[in-house]
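[1] here you go, sequence then predicted model.
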Amino acid sequence: MINLILLGLPGAGKGTVSERIVDKYHLTHISTGDMFREAMANKTKVGLEAKSYIDKGNLVPDEVTAKLVEERLNQPDIKEGFILDGFPRTTKQAELLDGILERVNKPLSNVISLDVNEQTLIERLSARFMCKNCGATYNKLTKMPKVEGTCDRCGGHEFYQREDDKPEVVKNRLEVNEKMNAPLKDFYEKKGLLTVIDGEQTPEKVFKDLDAVLSRD
């Protein structure tokens, strides 16, 4: 069983490589954003607790997010393992996750960090756009829809750029994320779990390097 955390700044390519890992290893991709949406839609106890913070425009406390992760990791679809995306973001969350994984008996097998320099990330993020209907992500540099103006996933025709992907916002966003990301890498390096992969390479080469790490286990 492969239980994996993917680290990397926004634009590093975590979403692209996650899709390939899921296809090959049949892991369950757990995104915190999706988790919040599902738990709130299903009106689970933790989902309603999270909603009470979100509705007031407040950040969801770490302990509530951790409860949500634990709820998700206990679901029966996680047979072959999981990829955690968006959690943990801080060392405090990483410590909470250690407790969760011990309770659900699903130890981490790998933590992989996709490292990309700041200028490349700014270019990638500034070129990113999304389908207004289903949220599928595209990129003017690397991933245009197969049919121009039509979403590959849902067939929608309306696209938009996230406010935080606009060039003037991107640099600050990367600096904030780097401050959170660096201590996390140190945390997992000390545990002997961290592998750093060059995210500047083509998506094919990034996946080949990542696959080599996962297939060792």
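    Noted; the coordinates are in hand. Residues are numbered from 1 along each chain as shown.
[2] for the rest of this, base every contact and every neighbour count on C-alpha atoms.
    Fine.
[3] which residues does the residue nearest to the spatial centre of the chain contact?
    Note on the chain: the residue nearest the mean C-alpha position is Asp85, at 2.7 Å, using C-alpha atoms, centre = their mean. Residues in contact with Asp85 (C-alpha atoms under 8 Å, 6 or more residues apart in numbering) are 5-7, 29-32.
[4] if we look at the longest helix anywhere in the chain, which residues are touching it?
    Determined from DSSP state H, the single longest helix within the chain is helix 167-190. For helix 167-190, the external contacting residues (C-alpha under 8 Å, 6+ apart) are 7-10, 89-91, 94, 111, 113, 118, 122, 125-126, 163-164, 194.
[5] mark which of the contacts of Asp85 are buried, thanks.
    Neighbour-count burial (16 or more other C-alpha atoms under 10 Å) applied to the contacts of Asp85 gives 5-7, 29-30, 32.
[6] Val104: neighbour count?
    Neighbours of Val104 under the rule other C-alpha atoms under 10 Å: 12.
[7] what comes up buried for the helix or strand containing Leu210?
    Taking DSSP states H and E as the criterion, Leu210 maps to helix 203-214. Within helix 203-214, the residues scored as buried using 16+ other C-alpha under 10 Å are 206-207, 210-211, 214.
[8] can you give me the strands in the protein?
    In the chain, the strands defined using DSSP state E lie at 2-7, 28-31, 81-85, 110-115, 128-131, 137-139, 159-160, 194-198.
[9] so the fourth one versus strand 194-198, what angle?
    Okay, so that is strand 110-115. Calculated by axes from the mean of the first three to the mean of the last three C-alpha atoms, to 10 degrees, strand 110-115 forms an angle of 30 degrees with strand 194-198.
[10] can you spell out which helices and strands pack onto strand 110-115?
    Counting contacts by 3 or more C-alpha pairs under 8 Å, 6 or more residues apart in numbering; DSSP states H and E, strand 110-115 is packed against strand 2-7, strand 194-198.
[11] JSON lines please, covering the ones you listed and showing distance to Glu49.
    What follows is the helices and strands packed on strand 110-115, written out as JSON lines (distance: least, C-alpha to C-alpha, whole Å):
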{"stretch": "strand 2-7", "distance to Glu49": "25"}
{"stretch": "strand 194-198", "distance to Glu49": "33"}
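[12] second structure for comparison follows:
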Amino acid sequence: MLNLVIFGPPGAGKGTQSQKLIDQYQLVHISTGDLFRAHIQNKTELGQQVSQLIADGNLVPDSITIAMLEEEVKKNPVAKGFIFDGFPRTVAQAEALDAFLESVNTSISVVIALDVNESELTARIAKRQEISGRADDAADKLVKRIDEYFQKTIHVLPYYEAQGKLSKVNGIGEIDAIYAELTAIVDKY
């Protein structure tokens, strides 16, 4: 089973590249952001909690995020693999993901980090906000999300590097050129 983590700050291109990888490798995409938005749109109890947290620019607690992720994996028992987009965001989440995957006899194959600088991220997200109107792309929330990534989330990378599972890709450039770098990495697994 091929299990990938696409890692990077908000606006790095995780969603764009994930979709291309899903199409090529027939992976099941699990985006915590998409899960949160679905719960919010369906006005579930969980969605209401998540909505307030996101509106305040905060991360959703690990217990909620991990439960939702486990539910999604279990919904797809015959999957060729999974691509985790936007998760894990902390070492505790990475450890929980590893423990859960081990309990279902699989593991993370590779973690691919898309490197993009802050000025490029700001420009990309401003453009995305104009097009999609996503509430989590508002300027005040954006600064907090990017800060959160560079202050906290980025510390997950050494966890996977210590396991020999980390690959870094320059996330600035043509989408297809970046994708070619990603597939060269994925094809090794």
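    Now that the structure is in, tell me what you want to look at. Because the structure is predicted, anything quoted here is derived from the model rather than measured.
[13] report the TM-score for the pair.
    Superposed pair, TM-score by TM-score structural alignment, normalised by the length of structure 2: 0.84. Supporting alignment: 184 aligned residues with a C-alpha RMSD of 2.7 Å.
[14] circling back: can you put the strands of structure 1 in CSV and add distance to Gln75 of structure 1?
    Formatted as CSV, these follow (distance: least, C-alpha to C-alpha, whole Å):
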stretch, distance to Gln75 of structure 1
strand 2-7, 15
strand 28-31, 11
strand 81-85, 11
strand 110-115, 21
strand 128-131, 29
strand 137-139, 27
strand 159-160, 33
strand 194-198, 26
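[15] just the buried ones among the contacts of helix 167-190 of structure 1, please.
    With burial judged by 16+ other C-alpha under 10 Å, the buried subset of those is 7-10, 89-91, 94, 111, 113, 118, 122, 125-126, 194.
[16] what's the burial count for Arg216 of structure 1?
    Neighbourhood size, Arg216 of structure 1 [other C-alpha under 10 Å]: 6.
[17] ok, now Val156 of structure 2?
    Val156 of structure 2: 19 surrounding residues under other C-alpha under 10 Å.
[18] map it across to structure 1 for me.
    The alignment partner of Val156 of structure 2 in structure 1, by TM-score structural alignment, is Leu184.
[19] distance of that match from Ile21 of structure 1?
    From Leu184 of structure 1 across to Ile21 of structure 1, the span is 22 Å (C-alpha to C-alpha, to the nearest Å).
[20] same check on Leu214 of structure 1?
    For Leu214 of structure 1, the distance to Ile21 of structure 1 (C-alpha to C-alpha) stands at 9 Å.
[21] same thing with Asp115 of structure 1?
    In terms of C-alpha to C-alpha, Asp115 of structure 1 sits 18 Å off from Ile21 of structure 1.
[22] mind checking what Leu182 of structure 2 lines up with in structure 1?
    Matched to structure 1 by TM-score structural alignment, Leu182 of structure 2 sits across from Leu210.
[23] leaving out the residues flanking it, which one is nearest to that match?
    Ile197 (7.2 Å; C-alpha to C-alpha, 6 or more residues apart in numbering).
[24] identify the residue of structure 2 aligned to that neighbour.
    Aligned by TM-score structural alignment, Ile197 of structure 1 pairs with Val169 of structure 2.
[25] wait, its match touches Tyr179, no?
    No. Using C-alpha atoms under 8 Å as the test, Val169 of structure 2 is too far from Tyr179 to be in contact (9.5 Å).
[26] from the contacts of helix 167-190 of structure 1, which land in helices?
    If you go by DSSP H, these have 91, 94, 118, 122, 125-126 in helices.
[27] now these as a markdown table including distance to Gly81 of structure 1?
    Formatted as a markdown table, these follow (distance: C-alpha to C-alpha, whole Å):
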| residue | distance to Gly81 of structure 1 |
| --- | --- |
| Thr91 | 22 |
| Ala94 | 18 |
| Glu118 | 31 |
| Ile122 | 32 |
| Leu125 | 29 |
| Ser126 | 33 |
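[28] farthest pair in those?
    Spatial extent of those (C-alpha to C-alpha) is set by the pair Ala94 and Ser126 at 29.7 Å.
[29] Arg72 of structure 1: which of the buried ones among the contacts of helix 167-190 of structure 1 is nearest?
    Distances from Arg72 of structure 1 to these, taken by C-alpha to C-alpha, are shortest for Ala94, at 16.2 Å.
[30] nearest residue to that closest one other than its sequence neighbours?
    Closest residue to Ala94 of structure 1 apart from its sequence neighbours, by C-alpha to C-alpha, 6+ apart: Pro88 at 5.2 Å.
[31] tell me how many other residues crowd that neighbour.
    For Pro88 of structure 1, using other C-alpha under 10 Å, the count is 24.
[32] surely it is in contact with Val111?
    No. Look at Pro88 of structure 1 against Val111 with C-alpha under 8 Å: they stay out of range, at 11.1 Å.
[33] how many residues are close by Gly47 of structure 1?
    Residues near Gly47 of structure 1, counting by other C-alpha under 10 Å: 22.
[34] who's in contact with it?
    36, 38-41, 68.
[35] tell me who's in contact with the closest residue to Asn74 of structure 1 other than its chain neighbours.
    Nearest residue to Asn74 of structure 1, sequence neighbours excluded (C-alpha to C-alpha, 6+ apart): Val104, at 6.7 Å. Contact analysis of Val104 of structure 1 by C-alpha under 8 Å, 6+ apart lists 70, 73-74.
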